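Enquirer: here are the coordinates; sequence isn't available:
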């Protein structure tokens, strides 16, 4: 991965967009201390370079009826490249899995799964993860509450 050289203005733009990607160019430019035209040019450059991958709406997990977060640690029978790739490809099919990380240590993957309730997680577990070929074990942990969930990255200024 190539790191892009970001200056102070770029970092201000990124921080501002992470807080409110719906801001107009006039609002954004005023916030970062540029006129609208150069600010828009910088935003386009950040988009073209892949620094800004996309714009999304951040939803309230509880208000959309998915209050349960489950963290599932997955251990595969073998850690060969083809098994890792097969698992990664398989889990892409299920929207309940909102995050997936390949890990070091005792487990191979850490998944964050969101569901409406415990029976929904049980059904998901039985019809998906337990049926995946090559899965040796699954350990589930239920989040009792969320202390911090940052939407943006600490890009600084």
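Expert: Right, received. Where do you want to start? Remember, it's a predicted structure, so these values are computed and weren't measured experimentally.
Enquirer: please make it C-alpha for all contacts and neighbour counts, starting now.
Expert: OK.
Enquirer: how close does the residue of the chain most remote from its centre sit to residue 46?
Expert: Distance from the centre of the chain peaks at residue 35, with 32.0 Å (CA atoms, centre = their mean). Distance from residue 35 to residue 46, counting by CA to CA, to the nearest Å: 17 Å.
Enquirer: what residues are up against the closest residue to the residue farthest from the centre of the chain other than its chain neighbours?
Expert: The spatial neighbour of residue 35 that comes closest, neighbours along the chain excluded (CA to CA, 6 or more residues apart in numbering), is residue 29 at 5.6 Å. Residue 29 sits next to 35-36, 39 when contact means CA atoms under 8 Å, 6 or more residues apart in numbering.
Enquirer: also this one, for the comparison:
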């Protein structure tokens, strides 16, 4: 019994350390966490009490798990995701950028200042950054692409305009693994 308790303590200590560092992965989320996340994926605005009733869990359990998952970064804080098209930005694109590596931080700082830049990733492969952007029109996309190209440290860009979204952002399938 003592060995089992001490192993549980080691596991808990490890999880707390990872939580404090914001490094919790899906493998560390248990079945109850996954059920909560799947239900939230179906209805992100469901009240906690209704969610608890639907999942046959105590309200306090749901509340504490949501707080833990938010603190760990597994669940993003509540936000209203506005569709860019509702803000007059119906054109979307991916801009691939090649960088002068000695100016990486300057380039990223400059990209943060461009409101049309929704997100930016550093992939493995031939390009240094992939930047998802939105614009009002193809002409406006040209302006946004030029603004990116003129950022310090960016040597070359290539823009691919999205014609339509064929698979929207989703995570539900991952929660069922």
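Expert: Structure's in. What do you need? If you're wondering where the values come from, they're calculated on a predicted model, not measured in any experiment.
Enquirer: what does the residue farthest from the centre of structure 1 align to in structure 2?
Expert: Using TM-score structural alignment, the equivalent of residue 35 of structure 1 in structure 2 is residue 58.
Enquirer: now swap in residue 64 of structure 1 and tell me
Expert: In structure 2, residue 64 of structure 1 lands on residue 87 (TM-score structural alignment).
Enquirer: ok, its match - how many residues close by?
Expert: 10 (other CA atoms under 10 Å).
Enquirer: sticking with residue 94 of structure 2, tell me its helix or strand.
Expert: strand 91-99 (DSSP states H and E).
Enquirer: mean per-residue distance, the next helix-or-strand element following that strand to structure 1?
Expert: Next in sequence after strand 91-99 of structure 2, counting helices and strands by DSSP H and E, comes helix 104-112. Superposed on structure 1, helix 104-112 of structure 2 shows a mean distance of 1.4 Å to its aligned residues (mean CA distance after the TM-score superposition for structure 1).
Enquirer: which residue packs closest to residue 39 of structure 1, ignoring adjacent ones?
Expert: Counting by CA to CA, 6+ apart, residue 29 is the residue found nearest to residue 39 of structure 1 once chain neighbours are left out, at 5.6 Å.
Enquirer: okay, which residue is most central for structure 1?
Expert: Geometric middle of structure 1 (CA atoms, centre = their mean) lands on residue 99, at 5.6 Å.
Enquirer: dump the residue contacts of it.
Expert: Shown in contact with residue 99 of structure 1 (CA under 8 Å, 6+ apart): 111-113.
Enquirer: structure 2: matching residues for stretch 10-21 of structure 1?
Expert: Against structure 2, stretch 10-21 of structure 1 falls on residues 33-44 (TM-score structural alignment).
Enquirer: what does residue 96 of structure 2 align to in structure 1?
Expert: Matched across to structure 1, residue 96 of structure 2 falls on residue 73, judged by TM-score structural alignment.
Enquirer: so its match sits against residue 107, correct?
Expert: Yes - assessed by CA atoms under 8 Å, residue 73 of structure 1 is found in contact with residue 107 at 6.1 Å.
Enquirer: these two: which is more packed in?
Expert: residue 73 (20 against 16).
Enquirer: for the more buried one, give its distance to residue 17 of structure 1.
Expert: Counting by CA to CA - residue 73 of structure 1 and residue 17 of structure 1 are separated by 33 Å.
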